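Participant: A structural model of the following input is requested.
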Amino acid sequence: MAAISTIRNIGPATEALYNAAGIMTAETLHDMGADAAYARLLQTGNRPHFIGYYALHMALQGRPWNDCKGEEKKALRRAFDTLKARHFNTEKSELDAFMDQFGLIDRQ
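Facilitator: Predicted coordinates:
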């Protein structure tokens, strides 16, 4: 099993974010895909950043992070906005997000 930071364009800081969200290996990240992995980051309280989202897509394709341009970038922006609306709650604190991840929040 390879560390996430073995994937092109993913460094130790980003790896730590994925590890904190329960994604521990490069293989798991590849298997999940960019959208599911990024949704997990948002669900665990990380703030959304479009560059991080499209850089992840590029990384999983083995492309430079800044290779995303034109229509591809526009399509990824639409997908990012959808993920953000679905999985990021600005009302939820980081502690609430952490507790929710473990089923400790009452979802009435």
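Participant: alpha carbons only for contacts and neighbour counts from here, please
Facilitator: OK.
Participant: any idea where the helices of the chain begin and end?
Facilitator: Using DSSP state H, the helices assigned to the chain run over residues 12-20, 26-32, 34-43, 50-60, 70-87, 94-101.
Participant: want to put them side by side, so please do this one too:
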Amino acid sequence: MTALTSIRNIGPSFAASFKAAGITTAEELRELGADAAYTRLLENGARPHFIGYYVLHMALQGRPWNDCKGKEKKALRKQFDAIKAQSFDADRSELERILDQIGVVTPQQR
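Facilitator: Here you go, the predicted model:
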């Protein structure tokens, strides 16, 4: 199994966030893909940040983080906004997030 940091643009801090969300290897990250992995980060309590989202896309393509421009960046922004709307609730407390992770909070209680 290969370290997350073996992927271009994935440093120790980003790798730690993935590990906290249960993604521990480069192979797992590649298999999940950028959207599913980023969704998992948000569901694990990470704050949404567009730059991190597109850096992840560039990383999984082996491209420099700042290579995202123009129409591609606009398209990724739309995807990011959709993922954020579905996977992040700023009004949820840390306790509610943890209870949800262990299956105590049901969708009706959210």
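Participant: What's the TM-score once they're superposed?
Facilitator: The TM-score (TM-score structural alignment, normalised by the length of structure 1) is 0.95; 108 aligned residues with a CA RMSD of 0.9 Å.
Participant: JSON lines for the helices of structure 1, including distance to residue 6 of structure 1 and mean neighbour count?
Facilitator: Listed next are the helices of structure 1 as JSON lines, based on distance: least, CA to CA, whole Å; neighbours: other CA atoms under 10 Å:
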{"stretch": "helix 12-20", "distance to residue 6 of structure 1": "9", "mean neighbour count": "15"}
{"stretch": "helix 26-32", "distance to residue 6 of structure 1": "7", "mean neighbour count": "16"}
{"stretch": "helix 34-43", "distance to residue 6 of structure 1": "16", "mean neighbour count": "20"}
{"stretch": "helix 50-60", "distance to residue 6 of structure 1": "10", "mean neighbour count": "19"}
{"stretch": "helix 70-87", "distance to residue 6 of structure 1": "24", "mean neighbour count": "14"}
{"stretch": "helix 94-101", "distance to residue 6 of structure 1": "27", "mean neighbour count": "16"}
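Participant: These: which one's closest to residue 2 of structure 1?
Facilitator: helix 26-32 (5.5 Å; CA to CA).
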